[in-house]
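Q: Sequence and predicted structure, then a few things I'm wondering about:
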Amino acid sequence: MKSPKPHIKVALAYFLIAALLGVLLRSFPSIDIPFNYRYIVHTHSHIALLGWVYLALTTLIYKLFVQSSMTDWKYRRIFWATQLSLIGMLLTFPFTGYALFSIVFSTLFLFVSYWFFWFFKTHAKREFRKTNAYACIVAALWYLVISSLGPWALGGIMGTLGAESVWYRLAIYFYLHFLYNGWMIMALVGLFFYVLELRHIRMSLTNFRKFFWGINFGIVLSFFLSTLFAEPSVLLYLMGGAGAIFQLFAFILLARFLFPYRDRLRTMCSKWQWIFLGIVAVLLVIKMGLQLLTAFPYFSDLAATFLNFTVGYLHLTFLGVVTIALFFLLDYFGMMHISKIAFALYFMGFVVTEALIFYKGIAGWRGFPVFEAYYNALAVGSLLIPLSLIVVLFGPNNRDG
């Protein structure tokens, strides 16, 4: 893999497919569509999380920490095994939902992700193994493995307790929590530390240990916020709240560390990339604030009752924090140019759809009606995201490679 751009284009192509499926899902209330809604939801989520984010992150991790002429052929085998599992999911989930072949391809993906973890641990370059960035990437990959316990548990739960069991929902939330807050966020933090260390900005060992253990305690304990819909004991509320506070503490430590370097940080990237970082920082603060709120019973009940709040939070994390951070990294390392037009379309689509999703949640909460053209507006707003990805994929600066 001399240039990572072809692999990033594949990841963006999956994102485009997932975004088009998102438009399709939001068109269901307005148009008679001859597909099973739930099956399309499964396809949309799997291709977005595993096609776009997983592939983009693993390509970045391989390129920055591992790549050499001796490892390229080994990585290509992992890449093509990943494609087999993703294409298999894409061709089965829309027509069968969770059934034999879709489960086979989903299971194959889990094994390939374990293969990638082993490959990274075996072949990461020695000069990175004592860096803060490497420690965060290893932790992220451990969370990727831990998250897979959710899907493994689903089969047993469905066979014994059934899909209506509270344990079924807990297994899904376990998977999503450690995938989003563990694997994705920690991988992005590790890649950001890589950028800093490339510019000789390195957190001291003492401060890094505080940050590292703070964020990891936060990730583990904040899982209990995902259990609050079941109205558990007060102890789990306290543990979930402690997790949110630990994460907040960790990011405050990171912000305090970065503050003296703010002028240097501005000069290490373009003005456009600096805007990406600023948006990610603001969205991360909002995400952590919403997470902390759900430690309080009133707000956890609200999120469990009006699922638009949960959907809005997940999209805030995925489309906001994670994807815009990836745009920054891809643009920064020259793997994909994100033009102003493309990002303007993307950000408009993100803001419009988030506003509409949260609006519907607030409408249900406060008891006022949703306006008549709501679903049409949501579908049109959603359409801006695939349009932006088409501009990225076929932009003049991205046609080579």
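A: Great, that's in hand. Numbering: from 1, shown residues only.
Q: Could you use CA atoms for every contact and neighbour count after this?
A: Will do.
Q: now Ile279: how far from Ile324?
A: Note on Ile279: its distance to Ile324, by CA to CA, to the nearest Å, is 8 Å.
Q: the more surrounded of those two?
A: Higher neighbour count among Ile279 and Ile324: Ile324, with 21 against 16, using other CA atoms under 10 Å.
Q: Please look at that one and Phe276 and confirm they touch.
A: Yes: the criterion here is CA atoms under 8 Å, and Ile324 meets it with Phe276 at 6.5 Å.
Q: What is the burial count for Phe116?
A: By the measure other CA under 10 Å, the count of residues near Phe116 is 20.
Q: now swap in Gly156 and tell me
A: For Gly156, the count of nearby residues is 12 (other CA under 10 Å).
Q: Could you identify the longest helix within the chain?
A: When the chain is parsed with DSSP state H, its longest helix is helix 340-366.
Q: Quick check: buried residues in it?
A: Neighbour-count burial for helix 340-366, with 16 or more other CA atoms under 10 Å as criterion, is recorded at 342-343, 345-354, 356-362, 364.
Q: what helices or strands is that helix leaning on?
A: Packing partners of helix 340-366 (3 or more CA pairs under 8 Å, 6 or more residues apart in numbering; DSSP states H and E): helix 307-315, helix 374-393.
Q: any idea how far the host helix or strand of Trp152 is from the chain center?
A: Using DSSP states H and E, Trp152 sits within helix 149-160. Distance of helix 149-160 from its chain centroid, counting by CA atoms, centre = their mean, to the nearest Å, is 23 Å.
Q: Ok, stretch 264-279 next?
A: On CA atoms, centre = their mean, the centre of stretch 264-279 falls 21 Å from the chain's centre.
Q: which residue sits closest to Val145, ignoring its sequence neighbours?
A: Tyr114 (6.8 Å; CA to CA, 6 or more residues apart in numbering).
Q: measure the one you found to Val392 for me?
A: Tyr114 sits 31 Å away from Val392, going by CA to CA.
Q: So between those two, which is more surrounded?
A: Val392 (23 against 17).
Q: Comparison target, given below:
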Amino acid sequence: MKAITAKHLWSFPLLFGFLGGIIGLVLRYAFTGSIANFPFKFVLHSHSHIMLLGFVFNALIVLLFTRFTNGIDTTSYRLYLALQVCVAVLLVGFIIQGYALVTITFSTLHLWISYCLVIRLWKRLVGKKSDLILIKTGSIFHFISSIGPYALGPLMALKMQASPWYEQAIFFYLHFQYFGSFFLWMLAILFQKTTIRLTKKQMSLLVGAITLLYAHSLQYSFNHLAIQIVGSIGSIALFLFFLKLKKSFSNQKLQYQLFFGTLLFIGILNCFGSIPYFSNLVITNRFMLIAWLHFLFLGMYLPFIWMELGTKIRQSIWVVYIVFLLTSEAFLLFPTFFSELFATSIMWLLFIAYFGVVLCISVVHLTALFQKNKIDELTRTR
């Protein structure tokens, strides 16, 4: 099994990350109005699912199995392959029919198979206690997050698609994935590499912060002082958690120091998100929401996965990627200003910025895919 691990485990997140980026770029091009009768909603569903499940989830699962177990066993490997079949069907299915019988079936199947894989991972974990607690807590959040998708069926049956609860079911799932399972799994991998050990108080502070931060999602549907207060407490708790780790990261490698800076910045942004003025901006301005989600994905998860990929990425690629990423964020935050500055539609400016981002993703993923396949072939011939 070890002889094929490099190729078969990493091939899928690298490939799906590349395809998801290309689909996103096509979506950006379509938003310029250059493609008539384009199925925006269908393609958007395909893009988001592939990047979320095919890239981030896959990559983190690979890192957890390779870093915290004695190697993936045959049954777990087959479950992992089954997940890839589901993702491939979703990629095509969403583009063709959106949310319908096939995509709902395979989304549910992916969720059930992921349960089995996460449980098998749990039983095989080895490593320092604080890291394993993070992984296990993240796994619990993975199960908790699925309450959201399960609620969609009954809500549809009750014809409540237009109710705020339908939207909240989706937000519930996304929050406890983005800031639940994915976030804690990422931190476990990060802390293992940096030999940081969390205390029980730090662990409680982190888990409490993540739970309370769901209040930010509730603000999209409900306007209540209590929700704002709970979200503020969660934001401050998360910021304090990262602030207490500042000394621990001061002695780490430069790339981990820079990544910690990103985490600290995200903590600060969450605090700003608790202020009514800024939270209302995100709620009422779709570009602001996209800027936040893309920053989490392209500014945190993707760079982290690249750091842990085990493939050397040229500094020039990093620089170009960061420049285009920050440019795209600036365009989303100040669309009118940049549209007037360049006398060009903001949609064309965003397409150009994301073209640079996707170009970097393509170079990194295809290069890494080739290198890992080459390493695998060398391993099997020995």
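A: Good, I have the coordinates. What you see is a predicted model, and the numbers here were worked out from it, not measured in a lab.
Q: TM-score of the superposition?
A: In this superposition the chains share a TM-score of 0.90, using TM-score structural alignment, normalised by the length of structure 2; 370 aligned residues with a CA RMSD of 2.2 Å.
Q: So what's the residue count around Phe94 of structure 2?
A: When neighbours are counted by other CA under 10 Å, Phe94 of structure 2 registers 22.
Q: Spit out the contact partners of it.
A: Listed by CA atoms under 8 Å, 6 or more residues apart in numbering, the contact set of Phe94 of structure 2 reads 42-43, 45-46, 103.
Q: how far away is the spatially most central residue of structure 1 from Leu326 of structure 1?
A: Closest residue to the average C-alpha location of structure 1: Phe318 at 4.4 Å, with CA atoms, centre = their mean. Distance of Phe318 of structure 1 to Leu326 of structure 1, given as CA to CA: 10 Å.
Q: And for Leu387 of structure 1?
A: Distance from Leu387 of structure 1 to Leu326 of structure 1, by CA to CA: 18 Å.
Q: Between these two, tell me which one has more neighbours.
A: Set Leu387 of structure 1 next to Leu326 and count neighbours by other CA under 10 Å: Leu326 wins out with 20 against 17.
Q: After alignment, which residue of structure 2 pairs with that one?
A: With TM-score structural alignment defining the correspondence, Leu326 of structure 1 maps onto Ile305 in structure 2.
Q: In contact with that match, which residues?
A: Neighbouring residues of Ile305 of structure 2 by CA under 8 Å, 6+ apart: 56, 59-60.
Q: Among those residues, which one sits closest to Ala3 of structure 2?
A: Nearest to Ala3 of structure 2 among the contacts of Ile305 of structure 2: Ala59, at 18.5 Å, using CA to CA.
Q: What's the local residue count around the closest one?
A: Residues near Ala59 of structure 2, counting by other CA under 10 Å, number 24.
Q: now His175 of structure 2
A: For His175 of structure 2, the neighbour count with other CA under 10 Å is 23.
Q: Is it in contact with His216, as I believe?
A: No: in this structure His175 of structure 2 lies outside contact range of His216 using CA under 8 Å: 9.4 Å.
Q: still on that earlier bit, figure out which of the helices and strands packed on helix 340-366 of structure 1 is closest to Tyr332 of structure 1.
A: Among those, the nearest to Tyr332 of structure 1 by CA to CA is helix 374-393 (14.7 Å).
Q: can you name the residues of structure 2 that the closest one overlays?
A: Counting by TM-score structural alignment, helix 374-393 of structure 1 corresponds to 346-365 in structure 2.
Q: and the matching stretch, which residues are buried?
A: Across stretch 346-365 of structure 2, burial judged by 16+ other CA under 10 Å covers 346-362, 364-365.
Q: residues in contact with the helix or strand that contains Cys271 of structure 2?
A: Using DSSP H and E, Cys271 of structure 2 falls within helix 254-272. Residues from elsewhere that reach helix 254-272 of structure 2 (CA under 8 Å, 6+ apart): 194, 232, 235-236, 238-239, 242-243, 249-250, 278-279, 299-300, 304, 307.
Q: One more pass at 6 Å, please.
A: By CA atoms under 6 Å, 6 or more residues apart in numbering, the residues outside helix 254-272 of structure 2 that reach it are 235, 239, 242, 249.
Q: thinking again about what came up before, from the chain's centre, how far out is the longest helix of structure 1? Work that out for me.
A: Mean-position distance between helix 340-366 of structure 1 and its chain equals 18 Å (CA atoms, centre = their mean).
Q: What angle do helix 307-315 and that helix make with each other?
A: Orientation of helix 340-366 of structure 1 against helix 307-315 (axes from the mean of the first three to the mean of the last three CA atoms, to 10 degrees) gives an angle of 150 degrees.
Q: mind checking how far Ile104 of structure 2 is from His110 of structure 2?
A: Distance, Ile104 of structure 2 to His110 of structure 2, using CA to CA: 10 Å.
Q: who has more neighbours, the two?
A: Shown here are Ile104 of structure 2 and His110; by other CA under 10 Å, His110 has more neighbours (21 against 16).
Q: aligned partner of the more buried one in structure 1?
A: Correspondence of His110 of structure 2 to structure 1, assessed by TM-score structural alignment: Phe109.
Q: Ok, Tyr173 of structure 2 next?
A: By TM-score structural alignment, Tyr173 of structure 2 lines up with Tyr175.
Q: so that match touches Gly150, yeah?
A: Yes: Tyr175 of structure 1 is within contact range of Gly150, at 4.7 Å (criterion: CA atoms under 6 Å).
Q: So those two - more neighbours on which side?
A: Tyr175 (24 against 21).
Q: helix/strand/coil for the more buried one?
A: Following DSSP: H, G, I helix; E, B strand; the rest coil, the label given to Tyr175 of structure 1 is helix.
Q: Kindly report the same for Ala81 of structure 1.
A: For Ala81 of structure 1, the assignment made with three-state DSSP gives helix.
Q: Tell me, how many residues neighbour it?
A: With other CA under 10 Å as criterion, Ala81 of structure 1 counts 17.
Q: Quick check: it vs Ile245 of structure 1, distance?
A: With CA to CA as the criterion, Ala81 of structure 1 and Ile245 of structure 1 are 39 Å apart.
Q: Also Pro297 of structure 1?
A: 16 Å.
Q: which of the two has more neighbours?
A: Using other CA under 10 Å, the more surrounded residue of Pro297 of structure 1 and Ile245 is Ile245, with 22 against 15.
Q: can you count the residues close to the residue nearest to the residue nearest to the centre of structure 1 when sequence neighbours are not counted?
A: Distance criterion CA to CA, 6+ apart; nearest residue to Phe318 of structure 1, sequence neighbours excluded, is Tyr180 at 7.6 Å. Other residues lying near Tyr180 of structure 1 total 20 when counted by other CA under 10 Å.
Q: All good on my end, thank you.
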